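Enquirer: I need the structure of the sequence given here:
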Amino acid sequence: MSRCIQLGTHLHKPVKNFGTMALYFVNDIAVIVMDNGENRLNKKFVLEFDELLDYVESNSSCHGLITTSEGKFYGNGLDVDWLNGISAEETGDFFLKFSKLLMRLLLFPLPSLAAINGHAFAGGALFAITHDLRVQRHDKGWLCFNEVLINEQFIQFHIPLMRAKIGPGQIYTDAIILGKRYTGSEALDCGLVHAAPSMSLLLSESIQLLKSFSGKSGYPRKSLHLMKSDVYRDVVSQYQKDLSNDHIKERWCRSPNNKKAKL
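Expert: The predicted model follows:
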């Protein structure tokens, strides 16, 4: 099945293609399509995505960013097999780069939307929640912060990040502490996503939703970046603290699921 049929909106030839992800433009909206099976997070993912963000940001006529994927998964968390095959120094470097990418996406000077086409677990869910807006197909796939179920812990700046995105209270307890799985319809009911269309309408409704905010002229980029920096000041502050005390680099070494941690 072709990409344009699966996503429900015709996508012309990509302007950038890395094999595992590609960048398209639908008029003035950039669409990054991830296509690497479970789309697990590793160094290759971070470097490719970061380069695509450079290209999007360099396009002065672009008014918004959408990320989505092919297949069953939007993102299935960390590439644990890859992490367990590299050195501690390389692992620390990866977590620094991934954290930097999350912060870049959080403060991106364009409105961003995650079009969740399938399962988004753990780091994949965190990646999705970092966007300004989220749309999840209603019929298949779960959005789930399942770290508690796989004996993992969050990096400290993830906590104010998720609190800012989800808010305190019952939903935060259910989603973050207890690792509840949400279908698209359930995620819509509790405000984790902004819409839950069918797969055939996922991308078209995502574009429509994003443009309903940005309009014809888009946002002033500097103003949007500064607004996000102010609103997410607690996240930025904790991120800087995590950098200064090496918490990010040391995080994986304390993970009970990492083979190196058991040596």
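Enquirer: C-alpha from now on. contacts and neighbour counts both.
Expert: OK.
Enquirer: would you map the strands across the stretch 101-250 of the chain?
Expert: Listed in chain order, the strands of the stretch 101-250 of the chain (DSSP state E, counting those that start in this stretch) span 112-116, 119-121, 133-136, 143-144.
Enquirer: can I get those in a markdown table with distance to I29 and mean neighbour count?
Expert: Output for those, formatted as a markdown table (distance: least, Cα to Cα, whole Å; neighbours: other Cα atoms under 10 Å):
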| stretch | distance to I29 | mean neighbour count |
| --- | --- | --- |
| strand 112-116 | 10 | 28 |
| strand 119-121 | 23 | 27 |
| strand 133-136 | 14 | 27 |
| strand 143-144 | 24 | 27 |
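Enquirer: quick one: which of the ones you listed is nearest L226?
Expert: Nearest of those to L226, taken as Cα to Cα: strand 112-116 at 15.2 Å.
Enquirer: packing partners for that closest one?
Expert: strand 64-69, helix 123-129, strand 133-136, helix 202-214 (3 or more Cα pairs under 8 Å, 6 or more residues apart in numbering; DSSP states H and E).
Enquirer: as a markdown table, these with distance to A164 would be great.
Expert: Converted to a markdown table, the helices and strands packed on strand 112-116 look like this (distance: least, Cα to Cα, whole Å):
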| stretch | distance to A164 |
| --- | --- |
| strand 64-69 | 20 |
| helix 123-129 | 10 |
| strand 133-136 | 13 |
| helix 202-214 | 20 |
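Enquirer: to check against the first, give me the structure of this:
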Amino acid sequence: MCETHPSPNPQMDTASLCTVEKRGRVHIITLTGGGEHRLGPALLSAIRSAVAAVQATPGAGALVIAAEGKYFSNGFDQAWARVAPRHLHASMEEAFRGLVADLLALPMPTVAAVTGHAAAAGCVLALAHDTVVMRASRGFLYMSEVDAGLKIVDFFAELLRQKVPDAVTRRDLLLRGDKMTAVEAVRRGIVDAAVDGGVDDVMTAAVQAAEALAAKGWKGEVVAEIRKSMWPALWPKVKDHGADSPARARL
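Expert: Alright, predicted model coming up:
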């Protein structure tokens, strides 16, 4: 479901769900098309396959995840959930739990290039990266559950508790449903950089940040183990769903 392109400026097939591009030691996974990039089973499977392909590539030094169009991701695919048999509903949450585990266990630094709105699970996906670079002029972080009347998933809450340590900011995100711009998110310590300009400027900043991290030459296994140890309450909630978990290996 993801296409791999070795050149710096590949011709992307917008009919696919995502593409993988390599620029030196930096790999870029881009969610393609102008839609909302809703995180349903198909897209989650595609992203996880792309992450696994990057991990298996010799010399991969850092990963950037980005998206085309107005949205980074508008959360879970509620349209799919409305028509899918109820017994399949848990598969979407489990797949996303697995993607978070994959990112936490990935043996390289990760950067989210948030060029548009990141809502609910999309916001969680952005914050699951080591570094978040966000477009200053467009897009916001938004945890929509309180407005939508939905309970928050346990690992969402734990990830936000770890990544948003300020209690007032967590309250504003979760209990007030505030839509935070890049500038506000930087001020509150959630986002690392608010980049002026358009999509290309955000991508340039994200790739430069990833290149700087890749140039450190860190041992990937050490990066992964330190990351997991930094979030000791989050990792146990997701690890059994990750690509490297013993349970998945037996499937």
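Enquirer: let me have the strands of the stretch 101-250 of structure 1 in a markdown table, extended by distance to L203 of structure 1.
Expert: Shown next, in a markdown table, are these (distance: least, Cα to Cα, whole Å):
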| stretch | distance to L203 of structure 1 |
| --- | --- |
| strand 112-116 | 7 |
| strand 119-121 | 16 |
| strand 133-136 | 9 |
| strand 143-144 | 17 |
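Enquirer: V222 of structure 2: neighbouring residues, count only.
Expert: Other residues within reach of V222 of structure 2, judged by other Cα atoms under 10 Å, total 12.
Enquirer: any idea how far it is from P107 of structure 2?
Expert: 7 Å (Cα to Cα, to the nearest Å).
Enquirer: which residues touch the residue most central in space within structure 2?
Expert: Centroid check for structure 2 by Cα atoms, centre = their mean gives L125 as the closest residue, at 3.3 Å. If you count contacts by Cα atoms under 8 Å, 6 or more residues apart in numbering, L125 of structure 2 has them with V100.
Enquirer: tell me the counterpart of Q78 of structure 2 in structure 1.
Expert: Under the alignment (TM-score structural alignment), Q78 of structure 2 maps onto V80 of structure 1.
Enquirer: can you check G61 of structure 2 too?
Expert: Match for G61 of structure 2 (TM-score structural alignment): H63.
Enquirer: and for that match, the neighbour number?
Expert: By other Cα under 10 Å, the residues close to H63 of structure 1 number 26.
Enquirer: got a list of what it touches?
Expert: D28, I29, A30, L110, P111, S214, S217, G218, Y219.
Enquirer: quick one: the third one is in a strand?
Expert: Yes: remark: A30 of structure 1 belongs to a strand, assigned using DSSP: H, G, I helix; E, B strand; the rest coil.
Enquirer: and it, how far from P197 of structure 1?
Expert: From A30 of structure 1 over to P197 of structure 1 (counting by Cα to Cα), the distance is 20 Å.
Enquirer: please identify which of those two sits among more neighbours.
Expert: A30 (25 against 19).
Enquirer: residues near the closest residue to that one other than its chain neighbours, how many?
Expert: The shortest distance from A30 of structure 1 to any non-neighbouring residue, by Cα to Cα, 6 or more residues apart in numbering, is to L65 (4.8 Å). When neighbours are counted by other Cα under 10 Å, L65 of structure 1 registers 26.
Enquirer: now do L65 of structure 1 against Y74 of structure 1, distance only.
Expert: From L65 of structure 1 to Y74 of structure 1 the distance is 16 Å (Cα to Cα).
Enquirer: equivalent analysis for I129 of structure 1, please.
Expert: 12 Å.
Enquirer: what about these two, which has more around it?
Expert: Between I129 of structure 1 and Y74, Y74 has the larger neighbour count (other Cα under 10 Å), namely 34 against 23.
Enquirer: ok but that one is inside a strand, no?
Expert: Yes: under three-state DSSP, Y74 of structure 1 falls within a strand.
Enquirer: pull up the gap between it and G169 of structure 1, please.
Expert: Y74 of structure 1 sits 27 Å away from G169 of structure 1, taking Cα to Cα as the criterion.
Enquirer: in structure 1, which residue range corresponds to stretch 116-128 of structure 2?
Expert: Stretch 116-128 of structure 2 maps onto residues 118-130 of structure 1, going by TM-score structural alignment.
Enquirer: related to what we said a few turns ago, now, which of the contacts of H63 of structure 1 sits nearest L133 of structure 1?
Expert: Comparing every one of the contacts of H63 of structure 1 with L133 of structure 1 (Cα to Cα), the shortest separation belongs to P111, at 8.0 Å.
Enquirer: report how many residues lie close to the residue mapped onto E36 of structure 2 from structure 1.
Expert: Following TM-score structural alignment, the counterpart assigned to E36 of structure 2 within structure 1 is E38. By other Cα under 10 Å, 23 other residues sit near E38 of structure 1.
Enquirer: quick one: the helices in the stretch 1-150 of structure 1?
Expert: Applying DSSP state H, counting those that start in this stretch to the stretch 1-150 of structure 1 gives helices spanning 3-7, 43-58, 80-83, 88-106, 123-129.
Enquirer: to W142 of structure 1, which of those helices lies closest?
Expert: helix 123-129 (9.3 Å).
Enquirer: what separates the closest one from the chain centre, distance-wise?
Expert: How far helix 123-129 of structure 1 lies from its chain's middle: 4 Å, per Cα atoms, centre = their mean, to the nearest Å.
Enquirer: that older thread, select, out of the helices of the stretch 1-150 of structure 1, the one closest to I176 of structure 1.
Expert: Closest to I176 of structure 1 of the helices of the stretch 1-150 of structure 1 is helix 123-129 (Cα to Cα; 10.4 Å).
Enquirer: these two touch, right, K222 of structure 1 and L107?
Expert: No: using Cα atoms under 8 Å as the test, K222 of structure 1 is too far from L107 to be in contact (10.5 Å).
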